[in-house]
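S.K.: Got a predicted structure plus its sequence, pasted below:
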Amino acid sequence: MTAAPQPSSTRSRRPSLLLLIVIAIALGVVCGLFFPDWLTSVFVTFNGLFGQFLGFAIPLIIVGLIAPAIADLGRGAGKWLAITAAVAYLSTVIAGLMGLTASMAILPRVLPAERPDALTNPEESLLTPYFSLEIPPLFGVTSAVVLAFVIGVALTVIDGNVLRRGFIEFRDLVNWMITKIIIPLLPIYIFGIFLNMTQGGQVATVIATFLGVVVFVFILTWIMLLLQFTVAGLFTGKNPIKMLGTMLPAYATALGTSSSAATIPVTLRQAIKMGVSQPVAAFTVPLCATIHLAGSMIKITCFSIAVMMLFGIEINWGLMIGFIFMLGIMMVAAPGVPGGAIMTAAGLLSSMLGFNEAQVGLLIATYIAIDSFGTATNVTGDGAIAAIMDKLINRSKGQNELATEAATVEERV
């Protein structure tokens, strides 16, 4: 009986997820320089299978986390849905306006002199798996979000104790899937992604051509993160730097997956570690993974302006501001998968900014080459929004109601 504390000491010796992800990225880049194609294809095959499983699991994760979390919020859940969406949209639009202003001031000094006409989509140079297995999801990401909203809000109105209990147990199943399957396999998945990207070579060409723009966008995304967590720190009274540091495992995970949705398990865990209550975290994190794309907005805005400058397209401030506001709305429909935001924005680039097929292709190639940086900014910023919403929701409730809810959630968890 005295050996009971042993698992705790064993867990303390395990490397952190952040360290494992950093190691996976570094090994992927290094091994990509000398691994033979056949060995790389083994990991590409694993990534294909795991990616299909992720695609299947993500809608279930969204429903399993959001629906009971909305139910836990009580009868005011509809109001908090609207407020969360408004905060996410505001953050995304501010990111776009910041990218527009900074790009007009800085990009003329960092762009290359010649047009990069020869670049192609970097995904075309990647190795393919030995075999693939299609695991279609039961429904899409957008359908999952809508379904979770409907069920969650309904559970706050009707006396559905049996249905509520069923979704609480479904949440437990989702949490088990996250902790026992997805998170342990994420480092291998990330290693395979960077291994294949390094061998592909086209990604390096894109980054070399737009190196100054890439560095500029990277700095801008971190300025946006500092702004988001400064606001969150003012709301919560916490140290914004410590809050941002707590979210770094989510940032590192997104660097490898390039998917906001695939990073939900880690983002959720880190938001709770940051002090966000479990019901609010389970409600805001999966929601923001599909509607809050501040990092993607910065990237699309900056690279759109870069392409316009390179090809001599006239830049109209009024048109660009309208583009940003419209793109912020379209981002809500973007799936939380790699490249989802730029694919959603492709039509808008042609219709509003007048991009031709080659220019859209160039922007897609550049976006995909550094997709992970924008995604990492998206998911890390989700933690700031979760902290703000946690403060707003808890401030609006009486202390007795909060105590009762905390006890209920603790019992369920």
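M.R.: Sure thing, it's come through.
S.K.: from here on, contacts and neighbour counts on C-alpha atoms
M.R.: Fine.
S.K.: Helix, strand, or coil at the most centrally placed residue in the chain?
M.R.: Geometric centre of the chain, nearest residue: S260, 2.3 Å, by C-alpha atoms, centre = their mean. What DSSP: H, G, I helix; E, B strand; the rest coil gives for S260 is coil.
S.K.: What residues sit buried inside the host helix or strand of G96?
M.R.: Using DSSP states H and E, G96 sits in helix 77-110. For helix 77-110, the buried set under the neighbour-count rule, 16 or more other C-alpha atoms under 10 Å, comprises 77-78, 80-81, 84-85, 87-100, 103-104, 107.
S.K.: Got another one to weigh against that:
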Amino acid sequence: MKLILKLIAGIVLGILIGLFAPAWITQTLLTFRDLFGQLLFFTIPLLILFFITSGIAGLPRDSGVLLGRTLGTAYLSTILAGTLAFLVAAVVVPMLASGAGATPPPEGEALEAFFEIEIPPLFGIMTALATAFIFGLGITATDSHQLKTLFDQGRDVISKLLVAVIIPLLPFYIAGVFAELAAAGTVFETLQTFGVVLLLSIALHWAWIVTLFVVAGLQAGRSPLSLIRNMLPAYFTALGTMSSAATIPVTLQSTRNNGVKREVSSFTVPLCATTHLAGSTITIVACTVAVMVLHDALAMPTLWDMIPFILMLGIVMLAAPGVPGGAVMSAIALLTSMLGFGESAVALMIALYMAQDSFGTAANVTGDGAIAVMIDEAAGDQTPGPKSS
């Protein structure tokens, strides 16, 4: 929650600077934003390469049927949730945020950074993704411990960069975005859209949570409301931690309170913490629609245009770093390569997503409990041991 407060402070500071500060202060902030953006875009391919490779190579291999069933259920939930989010957001956001397009200021009046420095990425996004899958699957097939260690250590380096540099500086980056919007006179329309998307995302999160637990309840012969009530401690813990990984102990206890066998919960909960991202997908897709509404240069895609994006999103977010904002950092690759997002659109996307990241994480974690119930019922007596009560 501290990060959310810092982001809100960054938004307020940026608006005040853009509206009232001398031009040179705004330009200084824009210069920082541009430099930070270069670092961010340089880091994204490395994040994709190391995190996805490490995630695939680290999947357990000795529980074939249970593994396949859990991964399949988690991926299907993520894709269906993203599709639902697009269908609803594509109708609701343009209707409620009408007139909020980001119209550029007249020629010659736009403030610019004092200077620019380009830091080209080592390789492209799709190159990083393809390489990650080749090495991830190859390490699993060959049981190469040295390569796995290499990618695990690379993941730790990028994670350290995120935690120590990128995440702490995000509020200043967001301040630069909103300073430019304020100077251009479009900031209040943007904030209106932010409010619409926040409320819409939370509503969609709970619609999907209820859907998952209705399915789980029908399969287990249990009351969905009772199952959801037992998962509420995990939901509220995730709101505070903004991390599925950090919430695992509470999620485990909550799923066991729902009668899931210890052997099943101990396998499915940690796995779903990095592979079931339905809540984050809902947030990302809804925010994507909002940014496209705000940017006249971005045309609203059709469902058939978005399906490949959503399918890839469910893969790219695999083993997203256990830090706040990890999902959207991974998604930037697809936003730029598949939907044509530029730097200003990406900056708005980060601001919009990070402001509601904790709610998406809470939805992920709560949904993990429903998947655990489904897998437990499907496993039946194949996993011995009494159910925890």
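M.R.: Here it is on my side, so go on. All figures in this text were calculated on a predicted structure; none of them were measured in a lab.
S.K.: hmm, back to that, and the next element down the chain from the helix holding G96 of the first structure?
M.R.: Scanning forward in sequence from helix 77-110 of the first structure by DSSP H and E, the next helix or strand is helix 141-155.
S.K.: which residues sit against that next one?
M.R.: The contact list for helix 141-155 of the first structure, computed with C-alpha atoms under 8 Å, 6 or more residues apart in numbering, reads 58-60, 62-64, 66-71, 75, 77-78, 163-164, 287, 290, 333, 335-336.
S.K.: quick one, helices of the stretch 151-300 of the second structure?
M.R.: 167-184, 187-220, 224-241, 248-257, 262-275, 278-294 (DSSP state H, counting those that start in this stretch).
S.K.: CSV for the ones you listed, including mean neighbour count and distance to G136 of the second structure?
M.R.: As requested, the helices of the stretch 151-300 of the second structure are exported to CSV (neighbours: other C-alpha atoms under 10 Å; distance: least, C-alpha to C-alpha, whole Å):
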stretch, mean neighbour count, distance to G136 of the second structure
helix 167-184, 24, 27
helix 187-220, 19, 30
helix 224-241, 20, 29
helix 248-257, 22, 24
helix 262-275, 22, 15
helix 278-294, 28, 23
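S.K.: With D34 of the second structure as the reference, name the closest of those.
M.R.: Distance to D34 of the second structure, taken as C-alpha to C-alpha, is lowest for helix 167-184 among the helices of the stretch 151-300 of the second structure, at 8.4 Å.
S.K.: now the closest one against helix 187-220, angle please.
M.R.: Angle, helix 167-184 of the second structure to helix 187-220, by axes from the mean of the first three to the mean of the last three C-alpha atoms, to 10 degrees: 130 degrees.
S.K.: quick check, distance from helix 167-184 of the second structure to the centre of its chain.
M.R.: Put simply, helix 167-184 of the second structure sits 20 Å off its chain's centre (C-alpha atoms, centre = their mean, to the nearest Å).
S.K.: which residue numbers in the second structure go with whichever helix or strand P7 of the first structure is part of?
M.R.: Assigning secondary structure by DSSP H and E places P7 of the first structure in helix 6-12. Across the second structure, nothing matches helix 6-12 of the first structure (TM-score structural alignment).
S.K.: After that helix, which helix or strand is next?
M.R.: Helix 6-12 of the first structure is succeeded, C-terminally, by helix 17-31 (DSSP H and E).
S.K.: Please identify the next secondary structure element, helix or strand, after that following helix.
M.R.: helix 37-73.
S.K.: Check the offset of that following helix from the chain's centre.
M.R.: So, by C-alpha atoms, centre = their mean, the centroid of helix 37-73 of the first structure is 13 Å from its chain's centroid.
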